[in-house]
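> Okay, here's the prediction I keep looking at, along with the sequence it came from:
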Amino acid sequence: MKQNKIIAAVLILSLSASAYAQQSGVNTKNPKGTLHVDGARDNNASGDPTAPQQANDFVVTQAGNVGIGTVVPNAKLVINNGTAGAAIKIMDGTQANGYVLTSDANGVGAWAAVPAFRPTILGAFPPVPATVNANAGSGTIVYSGVSITLAPGKWAVNAGMTFNNITTDIWQHCYLSSNTASVAQAGFTHLGPAGTSTTYAGILLKAAKALPADVTGTGFISGSSVIEVTAPAGVTIYLVFQKWSTTIFSYNTNSPENYFYALPIQ
């Protein structure tokens, strides 16, 4: 008789285990999914937990949905933080301030700077106004004194340059360079059809006078160049001019028409 009671008890336990195997609870006797963890052990003994009680819960449903902070996830992963911000944190070494989570063609995610979320970058002009002449500098170029520092990515770099004291009609070239003493492109590339030969250019005329009484000319060159910064840490780019053997023009950094800035693009 005693043996029969033992067998019956084992059968009851087995049936009970089979019945409850559909839903397992940790810190709760009232699981709401295939797996339900009540972190603070504060849920109701029966019925659904309240929103504050669900805030510390973790649930896996029969459909394979996962809920964090909710016991009724209606998607494969639902996170209810209950407050603004800090609902998710992914640190894989690519994270940075202002970056967004992107994916490649295979759906592998990584943090990246998206142009729509990157600000326009303004060029740096000397705090003390300076004037450079066409025959200043060394080598074949003249450094304007103006620069801009850009992060990795594609940029449209826009420049506007006022030239004064023009004494000779010339076709003038202006370049973006990673060096103040030569035309170099370390850390960035031009994406336009001219490639490494890309330049801002225009004609400077002695007869184009800013005022009728002027004896020399005034000219303006502007343009936009699409570049890609490839240096992982970013790069400082300098605005430089074609050099001449004589002082056939001057460039004043504080001319009101001057500008130098970069717009982020896709």
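The structure has been received and is ready for your questions.

> going forward, measure contacts between C-alpha atoms and count neighbours the same way
Will do.

> Now do the helices for the stretch 101-250 of the chain: every range, in order, please.
Under the criterion DSSP state H, counting those that start in this stretch, helices are not mapped anywhere in the stretch 101-250 of the chain.

> Give me the most central residue, the chain.
Of all residues in the chain, the one closest to the mean position by CA atoms, centre = their mean is residue 113, 2.0 Å from it.

> which helix of this protein spans the most residues?
In the chain, taking DSSP state H as the definition, the longest helix is helix 2-20.

> That one: which residues count as buried?
Of the residues in helix 2-20, none count as buried by neighbour count, 16 or more other CA atoms under 10 Å.

> who does that helix touch, helix- and strand-wise?
Helices and strands touching helix 2-20, by 3 or more CA pairs under 8 Å, 6 or more residues apart in numbering; DSSP states H and E: there are none.

> roughly how far is that helix from the heart of the chain?
Offset of helix 2-20 from its chain centre (CA atoms, centre = their mean, to the nearest Å): 62 Å.

> And stretch 257-266, by the same measure?
Worked out by CA atoms, centre = their mean, stretch 257-266 lies 16 Å from the chain centre.

> before we move on, what about stretch 123-143?
A distance of 31 Å separates the centroid of the chain from that of stretch 123-143, by CA atoms, centre = their mean.

> Show residues contacting it.
The contact list for stretch 123-143, computed with CA atoms under 8 Å, 6 or more residues apart in numbering, reads 144-149, 180-183, 238-254, 259-262.

> Among those, name the buried ones.
Listed as buried from the contacts of stretch 123-143 are 144-148, 180-183, 238-244, 247-254, 259-262; burial here means 16+ other CA under 10 Å.

> so of those residues, which ones are in strands?
Counted as lying in strands by DSSP state E, out of those, are 144-148, 238-242, 250-252, 259-262.

> Now do the buried residues in the very next helix or strand once past the longest helix of the chain.
Toward the C-terminal end, the helix or strand that comes next after helix 2-20 (DSSP states H and E) is strand 24-26. Going by neighbour count (16+ other CA under 10 Å), the buried part of strand 24-26 is 24, 25.

> this is the other structure I want to compare:
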Amino acid sequence: MNKNLYIIIAILISGVAFSQVGVNTSNPQGVFNIDGGRDNPLTGAGSTYTPAQQRNDLVFLTNGNLGLGVTAPVQKLDIVTGGTSASPIAGFKLDDGTQGEGYFLMSKADGTAYWKEVAVTKPTILGTWGTSVITSDDSSSAPLEIYTGANITLPKGKWVVNFGLNLNITADVPHKSGFWQKAYLSSSSTTREQNGFEIIGSNTTPYMGYATAITKSTNAANSINFLSGSSVVVVTGNSATIYVLLKNSKRQLGATTGNMWEFDPSLNDMYLYAMPVNQ
């Protein structure tokens, strides 16, 4: 009888002993508790431990909550580093190859986490302009496109590139006559080409950036028009400098004097800037 009683007591003690496991502590606060600093009290609840005593603990509770740096975790994963808004201390790191400066933690449909750069983390980028007056060249040896002096350098990603400038018709074409003026985005300031970026939604290669009808609105010598538009550009390399070229439209409709168009930076009313877009 006594022998059986001893066995039952031993089993009960064994069950209690193995219901909680403590490493470096004889006072485990959950099913499993590691006291990394060996500084937990021998008795008492973990919630009464000092912050310093809790910060080096790992605790797993019967409800499945896991605490890192906290002995009474209230979420499935509860991390407390002791950092403050003035002196933050990182408590999480996901190094899976998608990480990057300023990236956001995102989720796939199945809940898998990954890092992604989003548009709100990128600033709007302004282009630069030259100061020289640019005009069409009517000689037979002239290039097909002429550099406006405008360019913009963009890092890798998707961008909406917005562009606008005044064009003055100086050729002596009749009132209300006009032509189709095109502008191109190029990776070269001298020829029309695209390396390191592409334009979304265009059906020609190299892609056209912008186009508009330019009309002689008066019989006077000069007639101001405005060429503007937006293009969605994807920079595929680490960065790309994009130059704006204008089609070198020649004299037509019987005109014998003047250039077909002229761009004068001093007229103002011009812009070149890019806004980030989420991929």
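Thanks, I have the structure now. Not measured: the values here are computed from a predicted model.

> just the strands in the stretch 151-279 of structure 2 please.
178-186, 197-200, 208-215, 223-247, 262-263, 271-277 (DSSP state E, counting those that start in this stretch).

> Switch the ones you listed over to a markdown table; also include distance to residue 37 of structure 2.
Shown next, in a markdown table, are the strands of the stretch 151-279 of structure 2 (distance: least, CA to CA, whole Å):
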| stretch | distance to residue 37 of structure 2 |
| --- | --- |
| strand 178-186 | 61 |
| strand 197-200 | 54 |
| strand 208-215 | 63 |
| strand 223-247 | 45 |
| strand 262-263 | 73 |
| strand 271-277 | 47 |
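
> For residue 105 of structure 2, find the nearest of those strands.
For residue 105 of structure 2, the closest of the strands of the stretch 151-279 of structure 2 is strand 271-277, at 17.2 Å, according to CA to CA.

> Aligned to residue 33 of structure 1, what sits in structure 2?
Aligned by TM-score structural alignment, residue 33 of structure 1 pairs with residue 30 of structure 2.

> Relative to residue 163 of structure 2, how far out is its match?
Counting by CA to CA, to the nearest Å, the gap from residue 30 of structure 2 to residue 163 of structure 2 is 63 Å.

> Which of these two has more residues huddled nearby?
A direct count of neighbours by other CA atoms under 10 Å for residue 30 of structure 2 and residue 163 places residue 30 higher, at 24 against 21.

> any idea what sits nearest the more buried one, other than its immediate chain neighbours?
Residue nearest to residue 30 of structure 2 in three dimensions, not counting chain neighbours: residue 61, with 4.6 Å by CA to CA, 6 or more residues apart in numbering.

> now swap in residue 154 of structure 1 and tell me
residue 228 (4.2 Å).

> The one you found: how many residues sit nearby?
By the criterion of other CA under 10 Å, residue 228 of structure 1 has 19 neighbours.

> Need the counterpart of it in structure 2.
Mapped onto structure 2 by TM-score structural alignment, residue 228 of structure 1 lines up with residue 234.

> From residue 190 of structure 1, how far off is residue 113 of structure 1?
Counting by CA to CA, the gap from residue 113 of structure 1 to residue 190 of structure 1 is 20 Å.

> what do you get for residue 65 of structure 1?
48 Å.

> do residue 40 of structure 1 as well
Counting by CA to CA - residue 40 of structure 1 and residue 190 of structure 1 are separated by 58 Å.

> okay, those two: which has more neighbours?
Per other CA under 10 Å, whichever of residue 40 of structure 1 and residue 190 has more neighbours is residue 190, with 21 against 13.

> show me what contacts that one?
Counting by CA under 8 Å, 6+ apart, residue 190 of structure 1 touches 196, 198, 225, 226, 227, 228.

> ok, now residue 232 of structure 1?
Counting by CA under 8 Å, 6+ apart, residue 232 of structure 1 makes contact with 151, 152.

> do the same with residue 144 of structure 1
When contacts are counted by CA under 8 Å, 6+ apart, residue 144 of structure 1 touches 132, 238, 239, 240, 241, 251, 253.

> Same question for residue 201 of structure 2.
residue 232.

> please redo it, this time with the cut-off set to 7 Å
Residue 201 of structure 2 is in contact with no residue at all, counting by CA atoms under 7 Å, 6 or more residues apart in numbering.

> any idea how far it lies from residue 250 of structure 2?
The value you get for residue 201 of structure 2 to residue 250 of structure 2, if CA to CA is used, is 28 Å.

> For the aligned residue in structure 1 for residue 124 of structure 2, grab the count of nearby residues.
The equivalent of residue 124 of structure 2 in structure 1 is residue 120 (alignment by TM-score structural alignment). Residues lying near residue 120 of structure 1 (other CA under 10 Å) number 16.

> residues touching residue 120 of structure 1, list them.
Contacts for residue 120 of structure 1 were tallied using CA under 7 Å, 6+ apart; they are 262, 263, 264.
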